[in-house]
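1. Provide a 3D model corresponding to the input given below.
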Amino acid sequence: NSVDVWSPKTIRAGGGGHFATDIEVAPLLTLSELRVRGLQTVATVGTGGVGSSEIPDGPVAILVGSEAHGLPADVVAAADWRFTIPMPGGTESLNAAVAASIALYVIGNRSTESRG
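-> Next up, the predicted model:
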């Protein structure tokens, strides 16, 4: 509901990533419907979440909230995992697109990193 993933600007900003990953546009899916489809739900949170290595391998749905407010508290509470991007001291926050990109990268590569 927040972005058209196939708009020219979004594709350009994605640098080709659209064609290297599965993208499912399903704005009305609930977390339970995602689980029925075999996906673990991972809520991105500013603090208090786990690192990517703690999230088991397998398909995931990464949930990213707005820059101003993040995800609604009930969505965070209902997610299987809460993931926090480690931030150096003094960095307050990232914009939603950057946070989503980092989450996609580190969570998507968690099985390769654990194998070395």
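
2. contacts, neighbours, all on C-alpha from now
-> Fine.

3. Check which helices and strands the helix or strand Val42 falls within sits against.
-> Assigned by DSSP states H and E, Val42 belongs to strand 40-44. Packing contacts for strand 40-44, counted by 3 or more C-alpha pairs under 8 Å, 6 or more residues apart in numbering; DSSP states H and E, involve helix 31-36, strand 60-63, strand 81-83.

4. Now the second one, please; I'll put the structures next to each other:
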Amino acid sequence: MKRALVVDDSLVVRNYHVSLLKTLSFEVETAENGAEAYEKCLQNPYDLILCDINMPVMDGYRFAKKIRKLEDYEKVPIILVTTLNSEEDRKKALLSGATLFVVKPMNFAILKKMLEAVS
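-> Sure, this is the predicted structure:
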């Protein structure tokens, strides 16, 4: 079974993204911010990371940049999900190491399409 990590400071959003990924047969773990997610990545392998951008402690940009430095995570898909919707935000996300950039709200059809694109 594929494993995913959902990173978001909102419990409601985390639970929603967990339910979407479980529908697609992922085993899912969660983290509230980039720092917590980074620690989990050091201890566990994940096949996908779904991460918010605006979070306390460590935001999604910094997390993506930091995680890409780990050999085991050089090619793992990182989908940054946010309410930010400018071209500058999109560029910053991709430059930080994100595989994809998605504007909230995410739904099942969008997530399925994204996963097909990164498979």
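
5. Got a TM-score for the two of them?
-> The TM-score (TM-score structural alignment, normalised by the length of structure 1) is 0.39; 73 aligned residues with a C-alpha RMSD of 3.7 Å.

6. just to revisit the earlier point, please identify the most buried of the helices and strands packed on strand 40-44 of structure 1.
-> For these, average neighbour numbers computed from mean count of other C-alpha atoms under 10 Å are highest in strand 81-83, which has a mean of 23.

7. Could you identify the longest helix within structure 2?
-> Taking DSSP state H as the criterion, structure 2 has its longest helix at helix 11-23.

8. Check which residues of it are buried.
-> Neighbour-count burial for helix 11-23 of structure 2 flags Val13, Arg14, His17, Val18, Leu20, Leu21 (criterion: 16 or more other C-alpha atoms under 10 Å).

9. Nearest to Ala117 of structure 2, out of the residues you listed: which one, please.
-> Closest to Ala117 of structure 2 out of the buried residues of helix 11-23 of structure 2 is Leu21 (15.3 Å), distances taken as C-alpha to C-alpha.

10. So Ile11 of structure 1 lies in a helix, does it not?
-> Yes: read with DSSP: H, G, I helix; E, B strand; the rest coil, Ile11 of structure 1 is one of the residues of a helix.

11. okay, now it: neighbour count?
-> The number of residues packed near Ile11 of structure 1 is 15, by other C-alpha atoms under 10 Å.

12. What of Gln43 of structure 2?
-> For Gln43 of structure 2, the tally of surrounding residues (other C-alpha under 10 Å) stands at 8.
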